[in-house]
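# the following comprises the amino acid sequence and a computationally predicted model.
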Amino acid sequence: MRVPHTPHTFPAFPIYSSAFVSDNQLVLGGGGGVSKSGIKNKLRLFTVKDDRSVELVDEYELAKGEDNPMSMAAHPDGKNLVCGVNSALESLQKGVNENCRSFSIENGKLSLTRTRGTISVSDDDDYQKVTVFSPDGTLVAVAGCNTLQVLSYPSLTPIASPVQTEKEIYDAAFSKSQLIIATTANLQVYNLPSAEKTKPSPTKGKKKGKQKSDSSSSVQLSLDRTIEVPESLGGSAGNTFRAVRFHPQDDGILYTALNTIPKRTRSKSTPKQAFVCKWNTESWTVAKTRKIGDRSLTCFTVSPDGKFLGYGSSDLSIGLLDAVTLNPAASILKAHEFSVTTIAFSPSSKLLVSGSADYSIRVASIPEVTGSNWGFMMFILFAILVLFIAFAAQKLLA
């Protein structure tokens, strides 16, 4: 499948996170981080047009010394988003890190609405690397390297005590009743508490500014099961879950992206390999597996209509898989000069945007023809071929 695509470059703006808040509104997060590079850290709001051109609408410049937005997620209402930004060093030294930040988008303007500290200030290298909303938008999960909190939205109040993991957290995903945390070693499946248990108690406080990282809630997320890396992909200690996503319309289907290190042989060492797995969450078994390539996957997502899987690779390419068969649907080689840092579908699943620290994004149009349509077309062609062979055989026998 041919995918039309258009690159866009933004000088002095390395990109690390992205989210569509509506079909034609895209937010990008990026900057130079806490280094004294002179590159400012910002959120930028763009209009994305039908011809894949982009137009800057607004930008929100973060305070001096604060980090760049390393992860973000758009609320289903199309008017709000949450992102992760570490506070400046001066605040960290005072024991304050308002890393979780909620923004509203009204009349083409980005406005900060709330902040919450969820990451310990004792680790200078920790940051909010995961931000994901529940399907109904009432909860948001945010995670650093080894700590994840589930917050009520829009209050950003914790609904349960933080989850601590031994291995590093790479991703998380909500279904209607469960939360899955992808660590480097395994998937941890948690049952979400009932709505009654998660109702925040009335509190008096400011919408902005310092808030207690109150993990005093007595509610605990219940661990349902732990899923190890499939044995079919080898037992190497270097195998890691890179991403996890539920099918948007079917909680019985789960997708994972894995980076594996094959067992050593007497010959030259085998490079890392990337796989995408489709899981049945009723039996927690792998239904399908697809090898993507011999380089690690850096980002992964599912289209809102559930038809495609999008990925970015350390080989600088981006690609699409059919969500049913996991067959390759399209790929763009050398989409960026550096590794792909973020990838996002528009709400209508008509656009795919990838971003990189090379100061660029690439906007791709997704044709209406889906992988399942291709399968149907192949069936028709096969049927025609069979009829043609049968007709030719009858002619020979006559």
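Yep, it's here.
# can we go C-alpha only for contacts and neighbour counts from here?
Will do.
# which residues touch K167?
Contact partners of K167, counting by CA atoms under 8 Å, 6 or more residues apart in numbering, are N146, T183, T184, A185.
# please redo it, this time with the cut-off set to 6 Å
T183 (CA atoms under 6 Å, 6 or more residues apart in numbering).
# and the strands in the stretch 51-200 of the chain?
54-61, 71-74, 80-84, 100-106, 109-116, 130-133, 139-143, 147-152, 157-158, 163-164, 169-174, 178-183, 186-191 (DSSP state E, counting those that start in this stretch).
# and F300, which of those strands is closest to it?
Counting by CA to CA, F300 lies closest to strand 169-174 out of those; the figure is 9.9 Å.
# tilt between that closest one and strand 186-191?
With axes from the mean of the first three to the mean of the last three CA atoms, to 10 degrees applied, the angle from strand 169-174 to strand 186-191 works out at 30 degrees.
# contacts for strand 169-174 next, please.
V130, S134, C145, N146, L179, I180, I181, A182, T183, R242, A243, R245.
# do stretch 297-313 as well
Residues outside stretch 297-313 that contact it (CA under 6 Å, 6+ apart) are 247-248, 296, 318-323, 340, 345, 347, 349.
# now do the residue nearest to the spatial centre of the chain against Y359, distance only.
Residue closest to the average C-alpha location in the chain (CA atoms, centre = their mean): T301, at 5.2 Å. Separation of T301 from Y359 (CA to CA, to the nearest Å): 21 Å.
# how about the contacts made by S177?
Counted by CA under 6 Å, 6+ apart, S177 has contacts L192.
# got a list of what G252 touches?
N280, T281.
# now G31
F13, P14, I39, K40, N41, N68.
# swap in 7 Å and give it another go.
F13, P14, I15, I39, K40, N41, K42, N68 (CA atoms under 7 Å, 6 or more residues apart in numbering).
# next, the angle strand 109-116 makes with the host helix or strand of F46.
Taking DSSP states H and E as the criterion, F46 maps to strand 42-48. With the same axes, to 10 degrees defining the directions, strand 42-48 sits at 140 degrees from strand 109-116.
# who are the packing partners of strand 42-48?
The contact analysis (3 or more CA pairs under 7 Å, 6 or more residues apart in numbering; DSSP states H and E) places strand 42-48 against strand 25-30, strand 54-61.
# one step back: how about the contacts of G31 in JSON lines, adding neighbour count?
Formatted as JSON lines, the contacts of G31 follow (neighbours: other CA atoms under 10 Å):
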{"residue": "F13", "neighbour count": "22"}
{"residue": "P14", "neighbour count": "26"}
{"residue": "I15", "neighbour count": "29"}
{"residue": "I39", "neighbour count": "16"}
{"residue": "K40", "neighbour count": "23"}
{"residue": "N41", "neighbour count": "27"}
{"residue": "K42", "neighbour count": "23"}
{"residue": "N68", "neighbour count": "27"}
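# take this one as well and set it beside the first:
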Amino acid sequence: MGKGNKSEDESSWQKYGVPLYGAAWVPPAAAVKEDSAAESETPASDTVNRHVVLAGGGGEGHSGIPNAILLSAFDFESNSLSDQPVAKHGTASDLPYRIAVHPGGEGVICSFPKSCRWFEWESATSTDKHTLSLKRSAKVLEQLEDVGQQLAMTFNDDGSLLAVGGEDGKLRVFKWPAMESTLSEANAHNSVKDLDFSPDGKFLVSVGSGPGRIWNVATSTSVASLPKENDEIFGFCRFSRTTDTDQVLYITAMRDKGGCIVKWNTTSWKRISSTHVVRDPVSAFNVSPDGKLLAIGTIQGDIYIISSASMRVQTVVRKAHLGLVTALAFSRDSRALVSASLDSSARVTLIKDKKKDGMDSLVFHACKNKFSNYLRFVSEQPNTPQATSMSILLCMPHDLRSTSDSQIVKFPSYHLIHGIT
């Protein structure tokens, strides 16, 4: 398991002067639309996810802390966030709380204490290399005026539907961009905490007080209830693909022993597993677009990155932030994770490409063929010096199960592997 802290690379961690509540990557379509030639000449990895959008502030009153939506630039090569926002849109006394970026690059919707507003990307006219900016759209979301604080907002994968969930427990789904209502449930929960569409677009999950709920998008009806167990309190929800045709649902749950991730079957809507991850309460959660990683942020400012295949913690960033983590978002290519915090900081954590962590990677991945040959040798000649020399305690990794079962059975204690020479 990898470990780190925010001092490992200060350039990937920046403070922007306002408590942050929302964070997302700007879609490639928005980031490069002003220069299609650059998009064709520059490798995709260099043009994708160059900007992050952040939202937050001090709220109403006379705290002296402004409210704003910010754009910051991220350089993958140097692993650095811009030390100042490259664009800033002030929102007066209204605190921007949650944001949802349209996947097609059209803009970003932001929730405020009483309503939601739509903002559009625009190209800056200066010669500065950062050419992306943000402006309030002339488009008024009349259906989301005077609706109170919305705590959750999300688009479906193709951007044709928008779901919003309110502090008052009301769930709304609209066709985008027409804003034609397709679902309006006044009492979905006492308060809607989180929402997510399934990758195939067929379902919407909502969590709040009480059980989670599954909604059929086509019929606009509730089709399943996801019950809590014992003292659980559900927090966040995300669908994810496991293959091109299969998908899974994750819901975070707090118990007396700490934060857990519950995995659900998306056909039967039954629990598959529940994995305890952290002692501290979970304050943010997300899943990588490729479905391989889960990320958790805690009230202590720590970040945990978890393998979806093994449900084991792959990386821990201790004190990634000095305050609680409010938002997490993976880049579209799953190469990086942006996080935001009440301490006014944003951070980008690069995802290390490792198939196995710790000693699994050190010995097994690097020496797979040699190890397979060694297994065969010691199973046939268990009394040789090679088989009785120094011992290394290791667990058999899954990708070595290509070694035949008969070979494993012949070696009576394959968790205790003797010296490999």
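Structure received. Computed from a predicted structure; not experimentally measured.
# can you calculate the TM-score here?
Once superposed, chain against chain, the TM-score is 0.77 (TM-score structural alignment, normalised by the length of structure 1); 339 aligned residues with a CA RMSD of 2.8 Å.
# M378 of structure 1 belongs to a strand, doesn't it?
No. Read with DSSP: H, G, I helix; E, B strand; the rest coil, M378 of structure 1 is helix and lies in no strand.
# quick one: contacts for it?
Per CA under 7 Å, 6+ apart, neighbours of M378 of structure 1: none.
# go with 10 Å
M378 of structure 1 makes contact with S372, I384, according to CA atoms under 10 Å, 6 or more residues apart in numbering.
# now do S184 of structure 2
S184 of structure 2 touches A163, V164, K170, L171, R172, V173, F174, S220, T221, counting by CA under 10 Å, 6+ apart.
# just tell me what G312 of structure 1 corresponds to in structure 2.
Using TM-score structural alignment, the equivalent of G312 of structure 1 in structure 2 is G297.
# check the gap between its match and Y374 of structure 2 for me.
Distance of G297 of structure 2 to Y374 of structure 2, given as CA to CA: 42 Å.
# looking at these two, which is more packed in?
Between G297 of structure 2 and Y374, counting by other CA atoms under 10 Å, G297 is the more crowded of the two (29 against 19).
# next secondary structure element downstream of the helix or strand hosting that one?
Following DSSP H and E, one finds G297 of structure 2 within strand 293-298. Proceeding N to C from strand 293-298 of structure 2, the next assigned helix or strand is strand 303-307, under DSSP H and E.
# and the gap between the residue nearest to K139 of structure 2 when sequence neighbours are not counted and M179 of structure 2?
Leaving out its chain neighbours, the residue that sits closest to K139 of structure 2 by CA to CA, 6 or more residues apart in numbering is W118, at 6.8 Å. Separation of W118 of structure 2 from M179 of structure 2 (CA to CA): 12 Å.
# what do the two both touch?
L141.
# neighbours around N156 of structure 2, how many?
For N156 of structure 2, using other CA under 10 Å, the count is 21.
# quick one: the helices in structure 1, in order.
89-93, 371-397 (DSSP state H).
# looking at the helices and strands packed on strand 42-48 of structure 1, which is closest to E90 of structure 1?
strand 54-61 (18.1 Å).
# buried residues in the closest one?
By 16 or more other CA atoms under 10 Å, the buried positions in strand 54-61 of structure 1 come out as V54, V57, D58, E59.
# so which of those is the closest to K288 of structure 1?
The nearest member of those to K288 of structure 1, counting by CA to CA, is V54 at 37.0 Å.
# which residue lines up with that closest one in structure 2?
That one, V54 of structure 1, aligns with L81 by TM-score structural alignment.
# any idea how far that match lies from K257 of structure 2?
In terms of CA to CA, L81 of structure 2 sits 36 Å off from K257 of structure 2.
# what ranges do the strands span in the stretch 251-400 of structure 2?
With DSSP E, counting those that start in this stretch as the criterion, the stretch 251-400 of structure 2 has strands at 258-265, 271-278, 282-287, 293-298, 303-307, 313-318, 325-330, 336-341, 345-350, 391-393.
# which one of these lies closest to Y250 of structure 2?
Using CA to CA, these put strand 258-265 closest to Y250 of structure 2, at 4.7 Å.
# give me the stretch of structure 1 that that closest one matches.
Counting by TM-score structural alignment, strand 258-265 of structure 2 sits on residues 273-280 of structure 1.
# the strand holding F46 of structure 1 vs structure 2, mean deviation?
Strand 42-48 of structure 1: mean distance to aligned residues in structure 2 after superposition is 0.9 Å, counting by mean CA distance after the TM-score superposition for structure 1.
# which parts of that strand are buried?
For strand 42-48 of structure 1, by 16+ other CA under 10 Å, it's K42, L43, R44, L45, F46, T47, V48.
# so what's the counterpart of D171 of structure 1 in structure 2 closest to, chain neighbours aside?
Aligned counterpart of D171 of structure 1 in structure 2: D194 (TM-score structural alignment). Nearest residue to D194 of structure 2 in three dimensions, chain neighbours excluded: A152, at 5.1 Å (CA to CA, 6+ apart).
# corresponding residue for that neighbour in structure 1?
Per TM-score structural alignment, A152 of structure 2 is aligned with V130.
# ok, its match - how many residues close by?
Based on other CA under 10 Å, the number of other residues close to V130 of structure 1 is 22.
# touching, it and C83? I think so.
Yes. Using CA atoms under 10 Å, V130 of structure 1 is in contact with C83, at 8.9 Å.
# what residues are shared contacts of the two?
In contact with both V130 of structure 1 and C83: M70, S71, M72, A73, V142, using CA under 10 Å, 6+ apart.
# so what corresponds to the last one in structure 2?
So the one you mean is V142 of structure 1. So V142 of structure 1 corresponds to V164, using TM-score structural alignment.
# thought Q143 was touching its match, still the case?
No. V164 of structure 2 lies out of contact with Q143 (CA under 10 Å); the separation is 11.1 Å.
# who has more neighbours, these two?
Comparing V164 of structure 2 with Q143 by other CA under 10 Å, the one with more neighbours is V164, at 25 against 14.
# let me see the contact set for the residue nearest to that one when sequence neighbours are not counted.
Computed as CA to CA, 6+ apart, the closest residue to V164 of structure 2 that is not its neighbour in sequence is M153, at 4.4 Å. Neighbour list for M153 of structure 2: 98-101, 109-111, 116, 162-166, 171-173, 193-196 [criterion: CA under 10 Å, 6+ apart].
# same check, this time on A287 of structure 1
Counting by CA under 10 Å, 6+ apart, A287 of structure 1 makes contact with I253, L254, C277, K278, W279, N280, T281, T325.
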